[in-house]
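J.: Predicted model and sequence follow; I will ask about them next.
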Amino acid sequence: MEESRLERKLKLEIEKRDGMALKFVSPGKAGVPDRILMLPEGVAVFVEVKAPGKKLRPLQQKRAIELERLGFPVETVSSDAEVEGLLEKLFPLEFIK
């Protein structure tokens, strides 16, 4: 499945950069993002990984809004290019040539 491959890629790339990409499971609270990225210097980012062409379900949109209202960034990725774009956004100096 493409979604699980993208999730593995994201996890490995974050770990290469000394971060953690923890699987987020919240019993009793459906629709939470797939991963919590714990990055150097105390940065936390929630990420929903979708199969190419898929959109957030209404409950996932609601959970993303709830997290953003609390001040947490929430990202969605559904392709290799979007994973790379997120990495560039989170680690911009690594992408300067």
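T.: Nice, I can see it. Keep in mind that this is a model prediction, so the values were computed, not measured.

J.: going forward, measure contacts and count neighbours with C-alpha atoms only.
T.: Will do.

J.: how close does Lys23 sit to Glu7?
T.: Here the criterion is C-alpha to C-alpha, to the nearest Å. By it, Lys23 lies 10 Å from Glu7.

J.: which one of the two has more residues nearby?
T.: Using other C-alpha atoms under 10 Å as the criterion, Lys23 and Glu7 rank with Glu7 on top: 23 against 14.

J.: List the contacts of the more buried one.
T.: Val49 (C-alpha atoms under 8 Å, 6 or more residues apart in numbering).

J.: what helix or strand is it on?
T.: helix 2-16 (DSSP states H and E).

J.: Show me what the helix or strand that that helix is followed by is packed up against.
T.: Using DSSP H and E, the next helix or strand after helix 2-16 towards the C-terminus is strand 20-23. When contacts are defined as 3 or more C-alpha pairs under 8 Å, 6 or more residues apart in numbering; DSSP states H and E, strand 20-23 packs onto helix 2-16, strand 35-39.

J.: try this one next to it:
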Amino acid sequence: MLEKDIEAWLNKKVKDLGGISYKFVSPNNPGVPDRIYIFPEGRIYFVELKTEIGRLSNIQKWQRQRLRDMGCRFHLVKGMSQAKEFIKELESEIHTARVSELCQTKIN
């Protein structure tokens, strides 16, 4: 499967989950992740997409570490199976956040 097909599928799923998707293009900053996914409550994910056999370049590895050092969520998604797993993780986080919000509402 091509990277653009994985990206299109992920973008649809992110939208279905209530998130927004930005293509990350940063002139003079090579190696930045492909996508920024943003969800309610300030949950932000930097996502680099690859095919099953794709690999991060050295500058992409450096950017990944730079983002993680700043406390950002960086995900490398290789192929459709990892894309599906990433969406499952997002669904779980969203569900947990909603349950927590409901509990807080009932307590207050």
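T.: Cool, the structure landed. Remember, it's a predicted structure, so these values are computed and weren't measured experimentally.

J.: Now compute the TM-score of the two chains, please.
T.: Laid over one another, the chains give 0.91 as their TM-score (TM-score structural alignment, normalised by the length of the first structure), with 94 aligned residues with a C-alpha RMSD of 1.4 Å.

J.: Do I have it right that Tyr45 of the second structure meets Gly71?
T.: No - with contacts defined as C-alpha atoms under 8 Å, Tyr45 of the second structure does not count as touching Gly71, sitting 10.9 Å away.

J.: Pull out the buried positions in the longest strand seen in the first structure.
T.: Longest strand in the first structure by number of residues (criterion: DSSP state E): strand 43-49. Burial within strand 43-49 of the first structure, assessed by neighbour count using 16 or more other C-alpha atoms under 10 Å, is assigned to Ala44, Val45, Phe46, Val47, Glu48, Val49.

J.: mind listing what the fifth one touches?
T.: Okay, so that is Glu48 of the first structure. Contacts of Glu48 of the first structure by C-alpha under 8 Å, 6+ apart are Pro33, Asp34, Arg35, Val74, Glu75, Thr76, Val77.

J.: for the nearest residue to Gly18 of the second structure once chain neighbours are set aside, what are its contacts?
T.: In this structure, Gly18 of the second structure finds its nearest non-sequential neighbour in Phe39, 6.7 Å apart by C-alpha to C-alpha, 6 or more residues apart in numbering. Phe39 of the second structure is in contact with Gly18, Gly19, Ile20, counting by C-alpha under 8 Å, 6+ apart.

J.: right, and the helices and strands packed on strand 20-23 of the first structure - which one's nearest Val83 of the first structure?
T.: helix 2-16 (6.4 Å; C-alpha to C-alpha).

J.: Which one of the contacts of Phe39 of the second structure is nearest to Val99 of the second structure?
T.: Nearest member of the contacts of Phe39 of the second structure to Val99 of the second structure, counting by C-alpha to C-alpha, is Gly18, at 16.0 Å.
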